[in-house]
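*Asks:* Got a predicted structure plus its sequence, pasted below:
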Amino acid sequence: MFLKIVFPIHLGVIGFLSFWNVKLDPISMITLILAIGFSIEFSAHVTYGFVSGPADLNPRERCIDTLEKLAWPMVHGSMSTILGVLVLAFIDSYMVRVFFKTIFLVLVIGVFHALVILPILLHDTVPYGEQLASKIYGHKQRIKNSFRREEIE
């Protein structure tokens, strides 16, 4: 599941960087490695929200519940980060512009994948996980949160 989300994000970022005439040199690779955290963070939040949701909901309802809780905070967080680094777009330095372009692309593509693609993948793969659990344990087993919220707080 991890590779199905993080790999396409970075493939898209590298593709758009080459479209913007950014060469794949050490500077662009370092900024890409630094930006990996953003794409992992977005995907991790959505996945955790999905898995830790109420166990009595079906996968579709879990996706809706997760997106209702996380979509706006993720969009606002990415927009504030873009606004924070927007001043870098006007600095006449190759390294600074590559940094801005990479961060911008990772944020936009990462939020899109986390809010659109990942819920679709989670919705489609959870029934297979439940089928596998029923084969292993011999009865219908729903994917549940392993922690209780009361225990954590």
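*Replies:* Looks like it arrived, so ask away.
*Asks:* alpha carbons only for contacts and neighbour counts from here, please
*Replies:* Fine.
*Asks:* Which helix or strand contains the residue nearest to the spatial centre of the chain?
*Replies:* With distances taken as CA atoms, centre = their mean, the residue of the chain nearest its centroid is Ser43 (2.5 Å). Counting by DSSP states H and E, the element that carries Ser43 is helix 26-51.
*Asks:* Who are the packing partners of that helix?
*Replies:* Applying 3 or more CA pairs under 8 Å, 6 or more residues apart in numbering; DSSP states H and E, we find helix 26-51 packed against helix 2-19, helix 59-85, helix 94-112, helix 118-137.
*Asks:* Just the buried residues of that helix, please?
*Replies:* Within helix 26-51, the residues that count as buried by 16 or more other CA atoms under 10 Å are 28-29, 31-32, 35-36, 38-40, 42-43, 46-47, 49-51.
*Asks:* Quick check: which of the helices and strands packed on helix 26-51 is nearest to Ile152?
*Replies:* The closest of these to Ile152 is helix 59-85. By CA to CA, the value is 18.7 Å.
*Asks:* And the closest residue to Ser78 other than its chain neighbours, how close does it get to Val96?
*Replies:* In this structure, Ser78 finds its nearest non-sequential neighbour in Leu107, 6.0 Å apart by CA to CA, 6 or more residues apart in numbering. Here the criterion is CA to CA, to the nearest Å. By it, Leu107 lies 16 Å from Val96.
*Asks:* Structure two is appended below for comparative analysis:
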Amino acid sequence: MGDDRLVFGTRADLVVDLTLVTNVVAPVVALASLRFVRRRRYNAHRLFQITLLVVCVLAVVALEVRIRLAGGSGALVSRAPANWLGVARAVLAVHISVAVLTYLAWGWLAVVSSRRYMANLPGTFSSRHRRVGWLVFAGLCFNAISAMTMYFVTFAA
């Protein structure tokens, strides 16, 4: 990860900075998309969610490629100051675990919801959609916080 100091003036490079921004903005956009549901504008909600999911997946793929090119997650964690290494490893493990579960649930919800989309709305799937959607939202919020923590520990501390 270069010392370009491009966006936030830290040791992170542009890919890392943009992925952080994506992670922090994702829960805000997801919450905003719920306003469309409350107004029964399901097409807008669907468009927001699919677009957000695609943008987030692309950001994660770009970050993952960047991390692999830099030598893997060990190389990422090694950028943290020595007294923060333990924290960095722990935060990274939890962050990745929650992120994977969140993205799997979100992807599943997007696929299943798209298949049922043309059926009557709200429909019988709505209560499950709502529950899983809130879990995904909670995961996005946690990911935003853990990504900021990881970013600080690894690139700013």
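*Replies:* Sure, I can see it. All of these numbers come straight from a predicted model, not from anything done at the bench.
*Asks:* After superposition, what is the TM-score?
*Replies:* Remark: TM-score between the superposed chains equals 0.36 [TM-score structural alignment, normalised by the length of the first structure]; 87 aligned residues with a CA RMSD of 4.5 Å.
*Asks:* which one of the buried residues of helix 26-51 of the first structure sits closest to Val13 of the first structure?
*Replies:* Nearest to Val13 of the first structure out of those is Leu32 (CA to CA; 8.3 Å).
*Asks:* and the closest one, what does it touch?
*Replies:* Contact analysis of Leu32 of the first structure by CA atoms under 8 Å, 6 or more residues apart in numbering lists 10, 102-103.
*Asks:* Please report how far the residue nearest to Ser78 of the first structure lies from Lys135 of the first structure.
*Replies:* Computed with CA to CA, the distance linking Leu107 of the first structure and Lys135 of the first structure is 40 Å.
*Asks:* With neighbour numbers in mind, choose between the two.
*Replies:* Between Leu107 of the first structure and Lys135, counted using other CA atoms under 10 Å, Leu107 has the larger neighbour count: 26 against 12.
*Asks:* Now do the contacts for the more buried one.
*Replies:* By CA under 8 Å, 6+ apart, the residues touching Leu107 of the first structure are 38-39, 78, 82.
*Asks:* Show me the two of those residues that sit farthest apart.
*Replies:* Ser39 and Ile82 (14.1 Å).
*Asks:* returning to what we had before: from what I can see the residue nearest to the centre of the first structure touches Ile5, true?
*Replies:* Yes - counting by CA atoms under 8 Å, Ile5 is a contact partner of Ser43 of the first structure at 7.5 Å.
*Asks:* burial measure for Cys111 of the second structure, as a count.
*Replies:* One correction, residue 111 of the second structure is Val, not Cys. For Val111 of the second structure, the neighbour count with other CA under 10 Å is 13.
*Asks:* how about the residue lying closest to Phe137 of the second structure once chain neighbours are set aside, what does it touch?
*Replies:* Distances taken as CA to CA, 6+ apart place Pro27 nearest to Phe137 of the second structure, at 6.3 Å, with adjacent residues excluded. Neighbouring residues of Pro27 of the second structure by CA under 8 Å, 6+ apart: 137, 140-141, 144.
*Asks:* could you redo the last one with a cut-off of 10 Å?
*Replies:* 33, 52, 136-144 (CA atoms under 10 Å, 6 or more residues apart in numbering).
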